[in-house]
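K.L.:
Coordinates for the following, if possible.
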Amino acid sequence: MASLSGRGDLTDGQWARLRRWVPAPKPRGRRICRSRRVLFNGVAWRVRVGSPWRDVPDSYGPWQTVYWLFRTWQQTGVWALMVKMILALLDGQGRLTWTVSVDSTTVRAHQAAAGARKAPVPGESADHALGRSRGGWTTKIHLAADADQTVMSLKLTAGQRGDSPQFAAVLDAISVPRLGPGRPKTRPRKVLADKAYASRANHAYLRRRRIQAVIPEKKDQRRNRIAKGRSGGRPPAFDREAYKERNTVERTIGRLKRYRAVSTRFEKLAIRYEATIQVAILLDRTPHS
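P.N.:
Coordinates of the predicted model:
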């Protein structure tokens, strides 16, 4: 196992970007002899490989310490904070276009994901974002992705949940801090989505927020509108050329699923799995220099 360590670890440039938001881990009964960077790399190794935590190479430190760091930073919001600040950095460099695509992907849950305790956990949904779908025991990741293939926000539900009801929640979760003064940026210029999201409620939501909708009309919606004549109203505006960029969200999903702990869910708790995805985003989008 030790021979695998080192490949894909944080570069000096990546660590320089992230270290300003990394708190010093507090020892639990004995002094922690591994640096924060080494422990971070242990978490990253596990996210890439998708192995049990017990199999993290000894070169990263005791697996218990690596997992403790991962769990503690999830509970204190460190992973989420770092993702937000990387988004702010990318936006400050002009790399975010604010043309956002929304879609979902279903992830198969490993048998290790079953058996979570029934005791309530802060921030955890009652169903742990696990459910039965055509793919079996699954979790669904709903996300918004910039044309730069950067995840802007995400939401987890059970695998059988529909896509359209999560549309507004995913877009409401977009919040990119500014590097200077001012409120976080929350409003995309355009939102691209497939026909699964072509509901009146979603169009009304985008109009209220003054966001351009690029969503094709369903055939049955078109037939009903035409059948009503003048009372059916005008067809919704649709930019076919802009819609060609919608596949960026599918490419973004492909980038995330290169990390095996993302492509298969091993965590019992949804909040831990969300943190796993956040680590993958950091590894994928943090500039190397």
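
K.L.:
make it CA atoms for all contacts and neighbour counts henceforth
P.N.:
OK.

K.L.:
mind listing the strands for the stretch 151-289 of the chain?
P.N.:
Using DSSP state E, counting those that start in this stretch, the strands of the stretch 151-289 of the chain run over 151-158, 190-192, 212-214, 264-265.

K.L.:
and Gly136, which of those strands is closest to it?
P.N.:
With respect to Gly136, and counting by Cα to Cα, the nearest of the strands of the stretch 151-289 of the chain is strand 151-158 at 11.0 Å.

K.L.:
can you list the residues that contact the closest one?
P.N.:
By Cα atoms under 8 Å, 6 or more residues apart in numbering, the residues outside strand 151-158 that reach it are 87, 127-132, 138-146, 166, 169-171, 173-175, 252, 270, 274, 281.

K.L.:
Could you do stretch 160-171 as well?
P.N.:
Contacts of stretch 160-171 (Cα under 8 Å, 6+ apart): 102-104, 131-134, 138, 140, 142-144, 153-155, 196-199, 202, 205.

K.L.:
if we can go back for a sec, filter the contacts of strand 151-158 down to the ones in helices?
P.N.:
87, 169-171, 252, 270, 274, 281 (DSSP state H).

K.L.:
what about the residue lying closest to Gln111 once chain neighbours are set aside, how many neighbours?
P.N.:
Nearest residue to Gln111, sequence neighbours excluded (Cα to Cα, 6 or more residues apart in numbering): Phe266, at 7.5 Å. Phe266 has 23 neighbours, counted by other Cα atoms under 10 Å.

K.L.:
Quick one: residues contacting Phe266.
P.N.:
When contacts are counted by Cα under 8 Å, 6+ apart, Phe266 touches 50, 109-113, 273.

K.L.:
could you redo the last one with a cut-off of 10 Å?
P.N.:
Phe266 makes contacts with 50-52, 108-114, 260, 272-273, 276, as judged by Cα atoms under 10 Å, 6 or more residues apart in numbering.

K.L.:
Kindly write the PyMOL command that selects the buried subset of these.
P.N.:
Buried residues within the contacts of Phe266, by 16 or more other Cα atoms under 10 Å, are selected in PyMOL with:
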select buried, resi 50+108+109+113+260+272+273+276
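
K.L.:
Here is a second sequence; please produce its structure as well for comparison:
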Amino acid sequence: MSCGDLTDTQWERLEPLLPPISRMGRPPRDRRQVFDGIWWRARTGSPWRDVPERYGPWETAYTVFRRWQIDGTWPRILKKLQVKADADGIIEWEVSVDSTVCRAHQHAAGARKRGLDSGRTRSDGLAAEPDNHGLGRSRGGLTTKIHLAVDASFHVLAAVITAGQRGDAPVFEQVMDKIRIPRPGGGRPRTRPDHVLADRAYSSRQIRAYLRRRQIPHTIPEKRDQAGHRLRRGSAGGRPPGFDRETYKRRHKVECRIGLLKQARGVATRYDKLAVRYEATVQLTLIRQSL
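P.N.:
You can find the predicted model right below:
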């Protein structure tokens, strides 16, 4: 077993969640070997052709990674791990929301834009490839942004991929709507956190109204310009939003989780041309770090 490969205990947790690998070699490839090869590429950020021979042909690792991205296997595995964690009482429903910018390698650019489905979701509910491939151009080059919702026990409950220049506030509702944990005994999945923590980037009337409408308590500091505008309006400006400084200190957990996620070099630097492939790399990293 090499550095980063699954231990026997981790494989026992993961094996029941993986689908069979059909028509992949004679005899069929070992799923543990293939998964370790896929994870090696995400962990190191190396090209697919550099996957070591001990994991089998690199073509097999790439084909399985791509196939499981297309048919939605990666998000299904991640969802099953979340369901088990919630059933075991591990997930704490105090959710922190934030985002992080990842530099895109020059190899991530150049994907075709013709013939892409510009819709948000496909007919099967999976995310479609955006026209801009989730790449944004800034003074520092191409970047991609990962928006995360993290609970108090460091479980990532939702992740959204956008171009690097996208603001945090416009994507907030999309992130919150992706929080959907099915219940083991059936019934409606859980979608509402007990509390939401976010920084000043999420201080807007629209976000606060959205949280009030869903009856979700929140701790979001007010921007200085918003506070000044409210004070200038006098009584017409309304009351300042409630803010508990001690509660807000617990928002550091989303920052810690971002740092852990970026330990995978394939996430910290984007090498995938397609946004859906990069999202699958993020999901693979979350799966591996949840075992």
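
K.L.:
quick one: TM-score?
P.N.:
The TM-score (TM-score structural alignment, normalised by the length of the first structure) is 0.94; 281 aligned residues with a Cα RMSD of 1.4 Å.

K.L.:
ok, back up a step: switch the strands of the stretch 151-289 of the first structure over to CSV; also include distance to Lys228 of the first structure.
P.N.:
CSV is the format used below for the strands of the stretch 151-289 of the first structure (distance: least, Cα to Cα, whole Å):
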stretch, distance to Lys228 of the first structure
strand 151-158, 37
strand 190-192, 27
strand 212-214, 23
strand 264-265, 47
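
K.L.:
Can I get those in JSON lines including mean neighbour count and distance to Arg46 of the first structure?
P.N.:
As requested, these are arranged in JSON lines below (neighbours: other Cα atoms under 10 Å; distance: least, Cα to Cα, whole Å):
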{"stretch": "strand 151-158", "mean neighbour count": "22", "distance to Arg46 of the first structure": "21"}
{"stretch": "strand 190-192", "mean neighbour count": "23", "distance to Arg46 of the first structure": "33"}
{"stretch": "strand 212-214", "mean neighbour count": "22", "distance to Arg46 of the first structure": "38"}
{"stretch": "strand 264-265", "mean neighbour count": "22", "distance to Arg46 of the first structure": "12"}
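
K.L.:
how about the helices in the stretch 151-291 of the second structure?
P.N.:
Taking DSSP state H, counting those that start in this stretch as the criterion, the stretch 151-291 of the second structure carries its helices at 172-177, 205-213, 224-232, 245-248, 252-261, 265-268, 275-290.

K.L.:
how about the fifth one, which residues of the first structure does it hit?
P.N.:
Alignment note (TM-score structural alignment): helix 252-261 of the second structure is matched to residues 247-256 of the first structure.

K.L.:
which other residues reach the matching stretch?
P.N.:
Contacts for stretch 247-256 of the first structure (Cα under 10 Å, 6+ apart): 48, 100-105, 141, 143-151, 192-194, 257, 262-263, 277-278, 280-281, 283-284.

K.L.:
Now it on the second structure. Mean distance?
P.N.:
On superposition with the second structure, the mean distance recorded for stretch 247-256 of the first structure (mean Cα distance after the TM-score superposition for the first structure) is 0.5 Å.

K.L.:
Could you measure from the equivalent of Ile287 of the second structure over in the first structure over to Trp79 of the first structure?
P.N.:
Applying TM-score structural alignment, one finds that Ile287 of the second structure aligns to Leu282 in the first structure. According to Cα to Cα, to the nearest Å, Leu282 of the first structure stands 8 Å off from Trp79 of the first structure.

K.L.:
Between those two, point out the one with more neighbours.
P.N.:
Neighbours were counted for Leu282 of the first structure and for Trp79 using other Cα under 10 Å; Trp79 has more, 24 against 21.

K.L.:
Could you confirm that one falls within a helix?
P.N.:
Yes: assessed with DSSP: H, G, I helix; E, B strand; the rest coil, Trp79 of the first structure lies in a helix.

K.L.:
Aligned to it, what sits in the second structure?
P.N.:
Mapped onto the second structure by TM-score structural alignment, Trp79 of the first structure lines up with Trp74.

K.L.:
Name only those of the ones in helices among the contacts of strand 151-158 of the first structure that count as buried.
P.N.:
For those, a burial check counting by 16+ other Cα under 10 Å picks out 87, 170-171, 252, 270, 274, 281.

K.L.:
Among the contacts of stretch 160-171 of the first structure, name the buried ones.
P.N.:
Burial by neighbour count, judged by 16+ other Cα under 10 Å, picks out 102-104, 131, 133, 138, 140, 142-144, 153-155, 197-199, 202 from the contacts of stretch 160-171 of the first structure.

K.L.:
Aligned counterpart of the residue nearest to Gln111 of the first structure in the second structure, please.
P.N.:
Per TM-score structural alignment, the equivalent position to Phe266 of the first structure in the second structure is Tyr271.

K.L.:
Next: Gln14 of the first structure.
P.N.:
Using TM-score structural alignment, the equivalent of Gln14 of the first structure in the second structure is Gln10.

K.L.:
Next up, identify which helix or strand its match is on.
P.N.:
Assigned by DSSP states H and E, Gln10 of the second structure falls within helix 8-14.

K.L.:
Please apply the same query to Asp5 of the second structure.
P.N.:
Going by DSSP H and E, Asp5 of the second structure is not in any helix or strand.

K.L.:
and it, what does it touch?
P.N.:
If you count contacts by Cα under 10 Å, 6+ apart, then Asp5 of the second structure has 11, 32-33, 35-37, 39-40, 288 around it.

K.L.:
any idea how far it is from Phe35 of the second structure?
P.N.:
With Cα to Cα as the criterion, Asp5 of the second structure and Phe35 of the second structure are 9 Å apart.

K.L.:
Now do the shared contacts for these two.
P.N.:
Shared contacts of Asp5 of the second structure and Phe35, counting by Cα under 10 Å, 6+ apart, come down to 11, 288.

K.L.:
Tyr197 is in contact with Ser101 of the first structure, correct?
P.N.:
No: counting by Cα atoms under 10 Å, Ser101 of the first structure does not reach Tyr197; the two are 11.2 Å apart.

K.L.:
If anything else comes up later, I'll come back, but that's it for now.
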